[in-house]
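Have a look at this fold, sequence not included:
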């Protein structure tokens, strides 16, 4: 069986998130929030978890304003305090969210003996953050752009139609708009990618070097 690419692993949802949401948020009140709403993991000094039952969110780093990824419900995040201090979630469409104090969540995990499933979930989340770090620290600007183009190609059609390719890449890297636009234009001219009004339609083949 061929090994899955890091990009494919990045875009795969955690198979444990639905069960964690069911077990840990079944008694919680879910509220509907409009597109653009933001959710943090620390409020009034208290660590909290966010459970998204419906909708799609962007995971972002508050320290550098870079987007780390896009996730569709069900989403269960906030179990790791050290990471949560740096992250926020932004709704990309209408979302149903329940906010639960971390202490309450941990008590329920102990009560229901969910340590194994939570550990497996956190391994997947940590692996995704590692892949994101590898993408953000690629050796060349072209490598960084290729990683992000491949990630964009794995996004749902609804996401690809919302955002221009250059904007998706800029949101996730520190690359300048001019350098991103230059490389995208060259790839399009060379027939390596197809863009329509700036939106990525398909990747035919990405050359090893720019």
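Alright, I've got the coordinates. Everything numeric here is computed off the predicted structure, so don't read it as measured data. Residues are numbered from 1 along each chain as shown.

from here on, contacts and neighbour counts on C-alpha atoms
Fine.

can you pull the contacts of residue 84?
40, 41, 42, 78 (C-alpha atoms under 8 Å, 6 or more residues apart in numbering).

Please flag which of the residues you listed sit within helices.
Judged by DSSP state H, the subset of the contacts of residue 84 located in helices is empty.

And those, which of them are buried?
40, 41, 42, 78 (16 or more other C-alpha atoms under 10 Å).

which one of those residues is nearest residue 6?
residue 78 (23.2 Å; C-alpha to C-alpha).

The closest one: what's it in contact with?
Taking C-alpha under 8 Å, 6+ apart, one finds 41, 47, 48, 49, 50, 84, 102 in contact with residue 78.

could you pull out the strands for this structure?
Secondary structure of the chain, counting by DSSP state E: strands at 31-33, 38-40, 42-43, 46-54, 56-61, 67-72, 75-77, 87-91, 95-101, 193-196, 199-203.

The structure to be compared is supplied as follows:
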């Protein structure tokens, strides 16, 4: 089992189970969506199409980019309405939402606790990997990790996300430092960029 691969089979079963109580949702590009958008109570969102950016509400730090299919707030009813994150649509998106308090009964009735547990473990793995890449590392190693992560995206996603803006918003490294490192990597033919978007990563030196 590839622990880094999105568990699509489990995600599909969760989606099928939850949509029985789901309320359709269409999100235009750039709209902000919080986990408490429905009557100020915790909600769970199932993204079926589109791309969203996940921001920490306290300081607008970019936590990551999520592409459909994706489930947000599966554990919202347990954690309560903490309102820690906002979702910002990067493209027109669609899906559905439902009150988080209904989640566990639906999962129980559908007998898909293992699928839910697998999804939560995968989310935890994403956050763990992000911490390993960014926390306690110097600026170059953080930029290097972000570039390698972006290189793993499909071409369609990379074409929508500006490299400098994405790295700066994810790490809070100054734009001048990010620009300097990107320029040096391009000059050394370590990366290829076009109109501010990442085209490819050839190889990246371990040290700057």
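Nice, I can see it. The shown structure was predicted, so the numbers you read here are calculated from the model rather than taken from an experiment.

if we can go back for a sec, could you provide the strands of structure 1 in CSV, with additional columns for distance to residue 118 of structure 1?
CSV is the format used below for the strands of structure 1 (distance: least, C-alpha to C-alpha, whole Å):
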stretch, distance to residue 118 of structure 1
strand 31-33, 24
strand 38-40, 20
strand 42-43, 20
strand 46-54, 13
strand 56-61, 19
strand 67-72, 18
strand 75-77, 10
strand 87-91, 19
strand 95-101, 16
strand 193-196, 40
strand 199-203, 36
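
Tell me which of those strands lies nearest to residue 151 of structure 1.
Comparing those under C-alpha to C-alpha, the one sitting nearest is strand 67-72, at 9.1 Å.

orientation of the closest one relative to strand 56-61 in degrees?
Computed by axes from the mean of the first three to the mean of the last three C-alpha atoms, to 10 degrees, the angle separating strand 67-72 of structure 1 from strand 56-61 equals 160 degrees.

Which residue in structure 2 aligns with residue 135 of structure 1?
Residue mapping for residue 135 of structure 1 onto structure 2 gives residue 133, with TM-score structural alignment as the criterion.

With residue 157 of structure 1 instead?
Checking with TM-score structural alignment, residue 157 of structure 1 has residue 155 as its match.

picking up where we left off before, quick one, which of the strands of structure 1 gets closest to residue 162 of structure 1.
It's strand 199-203; of the strands of structure 1, that one is closest to residue 162 of structure 1 (C-alpha to C-alpha) at 8.1 Å.

residues in structure 2 matched by the closest one, start to end?
So strand 199-203 of structure 1 sits over residues 197-201 in structure 2, by TM-score structural alignment.

do the same with stretch 28-39 of structure 1
Under the criterion TM-score structural alignment, stretch 28-39 of structure 1 matches residues 22-33.

what does stretch 49-58 of structure 1 give?
With TM-score structural alignment as the criterion, stretch 49-58 of structure 1 aligns to 44-53.

All good on my end, thank you.
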